[in-house]
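In: The sequence and its predicted three-dimensional model are supplied below.
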Amino acid sequence: MRHPLVMGNWKLNGSKTVVKELIAGLRNELSSVDGCGVAIAPPVMYLDQAKHALSGSQIVLGAQNVDVNLSGAFTGEVSADMLKDVGAQYIIIGHSERRTYHKESDELIAKKFALLKAAGLIPVLCIGETEAENEAGKTEEVCARQIDAVLKTQGAEAFNGVVIAYEPVWAIGTGKSATPAQAQAVHKFIRDHIAKENHAVAAQVILQYGGSVNDKNAAELFAQPDIDGALVGGASLKADAFAAIVKAAAVAKNA
């Protein structure tokens, strides 16, 4: 049985004050919510502060990226072992901003995926097409290629206990969002694509939707059978807006 998961990606935002106040707000807003997993991914320098602020709550710590190396002369990088050491569990990889601004390839992201699995961490693998690819009818082709980078090198079993976040690039931070029917169609394609290799693995993969998810569209998105939660950007920086999304997920999935 899949459990819904809503994760907040804070991106390049925050301060010590923001971490303190935002987590306090989340703890207050979500104290009585049941039936939906919650995780947040602050910038790496705030992970330790966030871990302590989350202590005793049900909110899980995540991180926004990982390097392919575990140690050595790689200035500025952060390893899987380091993230595990500070208590992060869900690690975002393959986000479109990393693919675009840092030219990260499918192959590099697959290496990160393998490292996280080996370290006992949970990859949150982001996939999705650009607006041009969407208009050219290449959504399924792009998503399949990005999944296959892992599937063809590590096997379907690698997706046990993993999260895949479908984020159409044209909907991230734009205010645009796929309709619930559009999002469901792609989520079903993703699950079916993995099922061609292993039905049991495909059935348990948590599939999140990301891309301008907010308190207005969350409930309808989560009512779709293959959408298990959300990877939330901007709305995760406001405790009340993020909590509304979590509550919508919990209600939809408990129904």
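Out: Received it, and whenever you're ready, just let me know what you need.
In: hey, let's count contacts and neighbours off CA atoms from now on
Out: Will do.
In: gap between residue 133 and residue 100?
Out: Distance of residue 133 to residue 100, computed by CA to CA, to the nearest Å: 14 Å.
In: likewise residue 106?
Out: Per CA to CA, residue 106 is found 12 Å from residue 100.
In: okay, these two: which has more neighbours?
Out: A count of neighbours by other CA atoms under 10 Å puts residue 106 above the other of residue 106 and residue 100, at 18 against 11.
In: can you pull the contacts of the more buried one?
Out: 94, 146, 149 (CA atoms under 8 Å, 6 or more residues apart in numbering).
In: and the last one, what helix or strand is that in?
Out: Using DSSP states H and E, residue 149 sits in helix 139-154.
In: Quick one: end-to-end distance for stretch 91-106.
Out: Terminal-residue distance, stretch 91-106 (CA to CA): 16 Å.
In: Below is structure B, check it against A:
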Amino acid sequence: MRPRCQQTPRWFVHPPTAYIDFSRQKLDPKIAVAAQKCYKVTNGAFTGEISPDMIKDLGATWVVLGHSERSGPCAIRGAWSDRLHGETLDEREAGITEKVVFEQTKVIADNVKDWNKVVLAYEPVWAIGTGKTATPKQAQEVHGKLRGWLKSNVSDAVAQSTRIIYGGSVTGATCKELASQPDMDGFLVGDASLKPEFVDIINAKQ
């Protein structure tokens, strides 16, 4: 079994900005609260955006970055968690999934100083909110290659300890087989987190 970074919480909740403070007050301290977006780390007139300092003031200590459903600049340097989204359907069908994912990972790696505070999430764009899920084989293939990239381009220790989680229409019906893959360290759950089947997803890795 690969070592898991001791600084990385096992559970995260990513509420809308308006509910960060409420979530932090209600949740057990062992569950980390994360923002869904972060703007630039520099101060300035970015009306309507949320900065790292604002996020910390609200009680969150992590943030999802690079989500394909979000547009505009996001901050990698100085943030607490980096999110990697995957390829579009056209890119997968063109056979360039690996190229797309590695290019995204390099941008993250070039800006990360402390890998103990990073969780990577692979989420193929074609599986976001569509009900389509990558097959366990497809997900494992990307996770395995991503871990191999970290080993070759960062270090073996980082490759072994960094959590790589999968997102993309994970459900109670698909979670167990996905969780059985050797490089699957957890899930980034969307709609299913609001349904009773979320319990099955939580327990899938046990």
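Out: Cool, got the structure. Keep in mind that what you see is a predicted model, and the values were worked out from it rather than measured.
In: aligned partner of residue 133 of the second structure in the first structure?
Out: Alignment note: residue 133 of the second structure maps to residue 177 in the first structure; criterion TM-score structural alignment.
In: Over to residue 151 of the second structure?
Out: Checking TM-score structural alignment: residue 151 of the second structure goes with residue 195.
In: In space, what's closest to that match - neighbours in sequence excluded?
Out: residue 202 (5.0 Å; CA to CA, 6 or more residues apart in numbering).
In: And for residue 20 of the second structure?
Out: residue 58 (6.2 Å).
In: among the contacts of residue 106 of the first structure, who's most crowded?
Out: Neighbour-wise, the contacts of residue 106 of the first structure (other CA under 10 Å) top out at residue 94, 26 neighbours.
In: who touches that one in this structure?
Out: Per CA under 8 Å, 6+ apart, neighbours of residue 94 of the first structure: 104, 106, 109, 125, 126, 127.
In: swap in residue 5 of the first structure?
Out: So residue 5 of the first structure contacts 36, 37, 38, 39, 206, 208, 228, 229, 230 (CA under 8 Å, 6+ apart).
In: So which of those sit within strands?
Out: 37, 38, 39, 206, 208, 229, 230 (DSSP state E).
In: residues touching the counterpart of the third one in the second structure, list them.
Out: In the second structure, residue 39 of the first structure lines up with residue 12, judged by TM-score structural alignment. By CA under 8 Å, 6+ apart, the contact set of residue 12 of the second structure is 31, 32, 33, 34.
In: Keep only the residues you listed that stay in contact in the first structure.
Out: Retained in the first structure (both residues aligned by TM-score structural alignment, their matches' CA atoms under 8 Å) from these: 31, 32, 33, 34.
In: Quick one: mark the members of these that sit in strands.
Out: 31, 32, 33, 34.
In: With distance to residue 113 of the second structure and neighbour count as extra columns, can I get those residues in CSV?
Out: CSV is the format used below for these (distance: CA to CA, whole Å; neighbours: other CA atoms under 10 Å):
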residue, distance to residue 113 of the second structure, neighbour count
31, 24, 14
32, 21, 20
33, 22, 25
34, 20, 26
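In: From these, pick the one nearest residue 179 of the second structure.
Out: residue 31 (20.4 Å; CA to CA).
In: I figured that closest one hits residue 25, correct?
Out: No. The pair residue 31 of the second structure and residue 25 does not pass the contact test of CA atoms under 8 Å, sitting 11.2 Å apart.
In: Centre of the second structure to the edge, which residue is at the far end?
Out: What lies farthest from the middle of the second structure is residue 45; by CA atoms, centre = their mean that is 28.2 Å.
In: mind checking how far that residue is from residue 39 of the second structure?
Out: For residue 45 of the second structure relative to residue 39 of the second structure (CA to CA), the value is 11 Å.
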